[in-house]
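Undergrad: Dropping a prediction and its sequence here:
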Amino acid sequence: MINVAIVGTGNISNSHIQGLLTFPERCKIVAMCDIYEEKAKELVRKYELKDAQTFDDHKKMLASDMKIDLVHICTPPSSHGEIAINCMNAGKNVLVEKPMAPSLKECDQMLEAERRNKVVMGCIAQNRFRNSIYKLKRMLDSGLAGKLRCAHVNSLWWRGHCYYDLWWRGTWEKEGGGPTLNHAVHHIDMINWMQGELPIEVTSMLANVMHDNSEVEDISFAALRYRDGAVGEVTSSVVHHGEEQGIVLQCEDAKIAAPWSCAAEVTQSNGFPVKEHNGELIAKLNEYYDGLDDLQYEGHTGEIDNVLTALENGKRPMITGIEGRNTVELITAIYKAGFEKKTVTLPIEPEDEYYTVEGFQKHAVHFYEKKESIENFEAGEISVGNYKK
């Protein structure tokens, strides 16, 4: 039985709790921690977590005599590094919500703590555990569509003006960024997974067009170039009505996409496509896709299952700290390119100012100044993505 603690009891912690409660024979929630302890107590009541103690400080939790094997970190991004390192120094495995940390320096400190303490760190990227994304990766790896040459990534969300009224949101210091960091993190992880490597060049444009109570961007456009000449583009937004997310992969022989669609062309002698398209290849692609089994568990539940399985078998989870760091590195490059209005090359080395949170914030563009805030929202529903099969 794996004893689990959750630090941070905001909206996303519900997905963690529900996922953990799917496996009562494998894990047990023994602690809930939040700087507002009443929020932790409320979730204990809501989910009837009879074995769970509550704390208002993760250090108090770690100093107790509780047996904790795994800590889920669901706090604002600025605190991920400190809490994760403290937990790993106490010998606990950790599962860190997205993004892993606001800076590459913190990511590397977390990785060092993992190695030094011989524990396991996983990073949340739960959309790899959605059927549409998982199957798209399987389709790409099959080679039926040919080599990936151009990727279009749409991380399109909508958040009302009051979304940024919360005290830590919309600030470079506490939230670390806007939708590029906190929403498109999912899709940037996906494109890294599909490509299997980071790009070598990035350029971008950042703007804030609808949220004047936020320092950070509410939309960005990024263009990527890879070592083999392939290219990609990423749109990160919280101003798009309809919240349509997806990935389109233009490969040498066909287009494949999530939500699932495919297309394939063959040429006439004049270079224009034939009217009938490449019906034979389209049929093969659809047949292969339809033959792929669905995942047993999706979203956070799927990733939690993977992490529990890794711990039970002494292995690494699918999404490691290295994977989490790669996502932060690409996001950092997008911000650097947007702040400086120039093309940025990767990797971002430790001597680069953008490697540290202090250097990053020194260059961060303040689109507006956040002058007022509220401490907490009332409980309400949240949207976690519009993913079709």
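TA: Sure thing, it's come through.
Undergrad: Please count neighbours and contacts with C-alpha atoms only from this point.
TA: Fine.
Undergrad: where do the strands sit along the stretch 151-300 of the chain?
TA: Secondary structure of the stretch 151-300 of the chain (DSSP state E, counting those that start in this stretch): strands at 201-207, 219-225, 231-237, 245-251, 255-258, 261-263.
Undergrad: Figure out how far the third one is from the centre of its chain.
TA: Averaged C-alpha coordinates place strand 231-237 at 15 Å from its chain's average position (CA atoms, centre = their mean, to the nearest Å).
Undergrad: of all the strands of the stretch 151-300 of the chain, which lies closest to Ser132?
TA: Between Ser132 and those, the tightest spacing by CA to CA is seen for strand 255-258, at 5.6 Å.
Undergrad: Please name every helix or strand in contact with the closest one.
TA: When contacts are defined as 3 or more CA pairs under 8 Å, 6 or more residues apart in numbering; DSSP states H and E, strand 255-258 packs onto helix 131-142, strand 245-251, strand 261-263.
Undergrad: winner for burial among those?
TA: Stretch with highest mean neighbour count among the helices and strands packed on strand 255-258: strand 245-251 (a mean of 22; mean count of other CA atoms under 10 Å).
Undergrad: so what does that strand touch, helix or strand wise?
TA: strand 148-156, strand 255-258.
Undergrad: try this one side by side with the last:
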Amino acid sequence: MKKLKVGIVGCGRISVIYKDAFRRCSDLIEVKYAVDKVLKRAEEFAGDFGCGFSDSYDDILVQDLDVIHICTPHFLHKEQVIKALQKGINVLTEKPLAINLEDADSIIKAAEASGKKFGVIFQNRYIEGVKEAKKIIEKGDLGNIIGAWSHLTWWRPPSYYECDWKGSWEKEGGGVLIDQAIHSIDLVQYLVGSPVEWIHGHIDNRILKTVEVEDVADAVIKFNNGCLYSLFACNYYTSNAPIQIEIMGEKGKVNIKGFDVTIETDSNKYEIPATSMTDVSFSGQGYWGIYHYEQIIEFYNNVINNSSVPIDGAEGRKALEIVLGVYQSSREGQKIFL
């Protein structure tokens, strides 16, 4: 089988996850090119694979590539994704899809027009227990989903924001919601499985005064199926505590703590531990988890087999719309309807 030719744009913090995934996918891919605005970072990444590198995004577009991974600051996603798609290259981008819905919709239209595969990274959907919970909910074993909550208390030191885009509304698009809590928001909406009816939320900056974006947020979110979702997130805690999520049904519930999942129904209780990070090659932050590989290899197989991408632009848009809805509700000081 001919291997896919792959490139990456953005060789910063998250790129170590991609190095691990690329090595594990070596039977499917050849890593051909790396780009970062800091040339040394691109060179170091490329050195692990013996591939080309550059500090110019335009250089990767003239390479003979099948897939480009976008791992750049949020505000760059629209332009970089669309340019790659228009060049006939399949694209898998880090979350968020974009920093506003207009840009998100432009990307989705470009993907549809190109006929290429496009996906958005939400790796936590690939947690073993989450996949099982989704099956059980869809079978109806939990009955109607009536409630949900998520709780994220993490820590981002001032050094985290010592770059030219983090902590900025213009470039990051927000703070703890769009950067950290978007993953738990995505899991909740994915498991609840219903569009959102309305959002009543509030954001603030209480501790991290060196940035302009929110360091805390809370909201109540009403889904069309009647489920009420209570959301809390902050990134001024003293450490990165395990994310906690609960999905409550009429006949049972799902509890997620970190990457471990417990599912209780009227007749059964399932405890589904996550794959240990000691079981695979892993050099990233513990709170990232190890599930990028699962989504990345599935994307490669989608390209090879010309099959549908499960987390495409439309799926990636759902959590973004909730995040932006909380921002809008907070600005207007009232409930907003989607």
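TA: Yep, it's here. What you see is a predicted model, and the numbers here were worked out from it, not measured in a lab.
Undergrad: Relative to Gln296 of structure 1, which of the helices and strands packed on strand 255-258 of structure 1 is closest?
TA: Once those are compared by CA to CA, helix 131-142 is nearest, at 9.4 Å.
Undergrad: after superposition, how close is the closest one to structure 2?
TA: Its matched residues in structure 2 lie on average 2.7 Å from helix 131-142 of structure 1 after superposition (mean CA distance after the TM-score superposition for structure 1).
Undergrad: List of residues touching that helix?
TA: 127-128, 145-146, 148, 190, 194, 256-260, 285, 288-289, 292, 294-295, 298, 387-389 (CA atoms under 8 Å, 6 or more residues apart in numbering).
Undergrad: That helix: how far from the chain's middle?
TA: Using CA atoms, centre = their mean, the offset of helix 131-142 of structure 1 from its chain centre is 18 Å.
Undergrad: and the angle for it with strand 148-156?
TA: Helix 131-142 of structure 1 and strand 148-156 are oriented at 170 degrees to each other (axes from the mean of the first three to the mean of the last three CA atoms, to 10 degrees).
Undergrad: what does the lengthiest helix in structure 1 correspond to over in structure 2?
TA: Looking across structure 1 with DSSP state H, the single longest helix is helix 321-340. Mapped onto structure 2 using TM-score structural alignment, helix 321-340 of structure 1 spans residues 313-332.
Undergrad: again with stretch 90-102 of structure 1
TA: Using TM-score structural alignment, stretch 90-102 of structure 1 corresponds to residues 87-99 of structure 2.
Undergrad: Quick one: end-to-end length of that stretch, please.
TA: Using CA to CA, to the nearest Å, one end of stretch 87-99 of structure 2 lies 23 Å from the other.
Undergrad: Now tell me what touches that stretch from outside.
TA: 61, 65-72, 74-75, 77-78, 81, 84-85, 104, 114, 116-122, 171-173, 178-179, 182, 299, 303, 313, 316-317, 320.
Undergrad: Give the buried residues for that stretch.
TA: The neighbour-count check on stretch 87-99 of structure 2 (16 or more other CA atoms under 10 Å) flags Gly88, Ile89, Asn90, Val91, Leu92, Thr93, Glu94, Lys95, Pro96, Leu97, Ala98, Ile99 as buried.
Undergrad: Output the helices and strands packed on strand 245-251 of structure 1 in TSV; the columns should cover distance to Asn3 of structure 1.
TA: Shown next, in TSV, are those (distance: least, CA to CA, whole Å):
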stretch	distance to Asn3 of structure 1
strand 148-156	35
strand 255-258	36
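Undergrad: Now mean neighbour count and distance to Val216 of structure 1 too, for these, in TSV please.
TA: Shown next, in TSV, are these (neighbours: other CA atoms under 10 Å; distance: least, CA to CA, whole Å):
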stretch	mean neighbour count	distance to Val216 of structure 1
strand 148-156	22	16
strand 255-258	24	29
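Undergrad: Looking at those, which is nearest to Phe55 of structure 1?
TA: strand 148-156 (35.3 Å).
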